[in-house]
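Visitor: with the sequence up front, the predicted model follows.
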Amino acid sequence: MKKRIQLIQGDITKFEVDVIVNAANSSLLGGGGVDGAIHRAGGPSILEECYTIRDKHGECKVGEAVITNAGKLPAKFVIHTVGPVWNGGNKNEDQLLTNAYTNSLRLAKKNSLSTIAFPNISTGIYHFPKNRAAKIAIQAVRDFLKKDTQIKTVFFICFDLENLEIYQELLFVSEHS
């Protein structure tokens, strides 16, 4: 049986899955890092849909998630989730990051999507410690998959080697302990 959690180093904007997750900011209007890359590669239709969501519901809160079309991306949809900015660990950051992963998975399930690709949420300009963020991401996904059979495969797409090595170690250690 194919493992339900897969790890890949690469560019999430080139990945062909049902849905990729965007590490968005609350405005949903694009930004730096993976957020900017997804908006640039996907084209204006993603941003247009983000404007519509914002006009209807306001900004996206930290830990929440919304879904849009994927524009020119090879994925079918984009789930935009807002991860927490790291503030030393005393502002509920761990739970908010867990919520970002869990709410993205719930939204994928609600939309009958079975393959989902995550970037390393909050570890760039939001400065969440990479090792801590990886542990939270893996645990949130595993907890969700224990109770769900619709999501067939979750991909962690690591843009940089440092995150890839952290995820490899955590996934390998937990599989063999």
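Guide: Alright, I've got the coordinates.
Visitor: okay, CA-based contacts and neighbour counts for the rest of this
Guide: Fine.
Visitor: which stretches of this structure form strands?
Guide: 5-9, 19-24, 65-69, 77-82, 115-118, 153-158 (DSSP state E).
Visitor: ranking these by burial, who's on top?
Guide: strand 19-24 (a mean of 30; mean count of other C-alpha atoms under 10 Å).
Visitor: please compute how far that one lies from its chain's middle.
Guide: 5 Å (C-alpha atoms, centre = their mean, to the nearest Å).
Visitor: would you list every one of the helices in this protein?
Guide: Here the chain has its helices, by DSSP state H, at 33-42, 44-57, 93-110, 130-147, 161-175.
Visitor: quick one: buried residues of the last one?
Guide: Along helix 161-175, the positions that meet the burial threshold by neighbour count (16 or more other C-alpha atoms under 10 Å) are 163-164, 166-167, 171.
Visitor: what angle sits between it and helix 130-147?
Guide: Following axes from the mean of the first three to the mean of the last three C-alpha atoms, to 10 degrees, one obtains 50 degrees for the angle between helix 161-175 and helix 130-147.
Visitor: sorry, back to before: in a markdown table, list the buried residues of helix 161-175 along with distance to residue 32.
Guide: Below are these laid out as a markdown table (distance: C-alpha to C-alpha, whole Å):
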| residue | distance to residue 32 |
| --- | --- |
| 163 | 18 |
| 164 | 20 |
| 166 | 23 |
| 167 | 23 |
| 171 | 28 |
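Visitor: another one to put next to it:
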Amino acid sequence: MARSNTSRKLNYLLINVIIVDLIKYSVLGVKTYRVDDVEVILLQGDITDVEADAIVNAANQYLEHGGGVARAIVRKGGEVIQLESREWVRRYGPVPVGGVAVTSAGKLRARYVIHAVGPVYGDPEGDIKLASAVRNSLAKAEELNLGSIALPAISTGIFGYPLSKAASIMADTLKNYEYRKLRKVLVVLYTEEAFKVFERVFDEVLGTQNP
């Protein structure tokens, strides 16, 4: 009987933790994984509503944020993000595919926006470049001494990467990255379809702590 009561209490606590996560991140679904000491959280929702030290934007090389996640980030965070992006390109030139740039986050619930340039599907080196975009985003966050980062499904919008392929590359990169300062990585998917695909792949690659 004691074991049964303990089990009920643990399930109750777990359910409450999940509910708190849903409320905190304003999302429709959540799944938790762990890589060493780092919590990897898969979320279904709007990345512009997520609270993290840095939010990653799926950007183009010229940092012109006219559509998709990029436009949503500027709309929510303010035009300062676009202005700083143009200044970055003016100073340093276009961002290479697989590379990143950094701006402030304006009115978003973050300190920085890390603009990651993913590949267009069909690029012969696309998989390598997509992994680089994810890895360089993590590295930039650690360079900035940040503890948490939120990433979208880079390259799966107009750049055409299949969800399952992008999910596999992201999961492998998150699993094999050598974390130093980051303690929480959020992967935010906008649609239920994307969430289910990423959940299936992440379960295979990272395992799961949820019942």
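Guide: Sure thing, it's come through. Everything quoted here is computed from the prediction, not taken from an experiment.
Visitor: TM-score for these two?
Guide: Superposed pair, TM-score by TM-score structural alignment, normalised by the length of structure 1: 0.93. Supporting alignment: 171 aligned residues with a C-alpha RMSD of 1.3 Å.
Visitor: nearest to residue 135 of structure 1 among the strands of structure 1 would be which one?
Guide: Smallest distance to residue 135 of structure 1 across the strands of structure 1 (C-alpha to C-alpha): 12.2 Å, for strand 153-158.
Visitor: okay, that closest one sits on what stretch of structure 2?
Guide: With TM-score structural alignment applied, strand 153-158 of structure 1 matches the range 184-189 in structure 2.
Visitor: which residue is nearest the middle of structure 2?
Guide: residue 151 (1.3 Å; C-alpha atoms, centre = their mean).
Visitor: residue in structure 1 matching that one?
Guide: Checking TM-score structural alignment: residue 151 of structure 2 goes with residue 118.
Visitor: which residues sit in contact with its match?
Guide: Residues in contact with residue 118 of structure 1 (C-alpha atoms under 8 Å, 6 or more residues apart in numbering) are 12, 20-22, 154-157.
Visitor: try 7 Å this time
Guide: Contacts for residue 118 of structure 1 were tallied using C-alpha atoms under 7 Å, 6 or more residues apart in numbering; they are 20-21, 155-157.
Visitor: sorry, back to before: tabulate the helices of structure 1 (CSV), appending distance to residue 81 of structure 1.
Guide: Output for those, formatted as CSV (distance: least, C-alpha to C-alpha, whole Å):
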stretch, distance to residue 81 of structure 1
helix 33-42, 10
helix 44-57, 12
helix 93-110, 6
helix 130-147, 13
helix 161-175, 19
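Visitor: ranking the ones you listed by burial, who's on top?
Guide: Scoring the helices of structure 1 by how many neighbours each averages, mean count of other C-alpha under 10 Å, gives helix 93-110 as the top one, at a mean of 21.
Visitor: grab the longest helix from structure 2 for me.
Guide: Under DSSP H, structure 2 gives helix 2-25 as its longest helix.
Visitor: can you name every helix or strand that it contacts?
Guide: strand 27-35 (3 or more C-alpha pairs under 7 Å, 6 or more residues apart in numbering; DSSP states H and E).
Visitor: quick one: residues in contact with the strand it packs on.
Guide: Contacts of strand 27-35 of structure 2 (C-alpha under 7 Å, 6+ apart): 22, 39-45, 175, 206-210.
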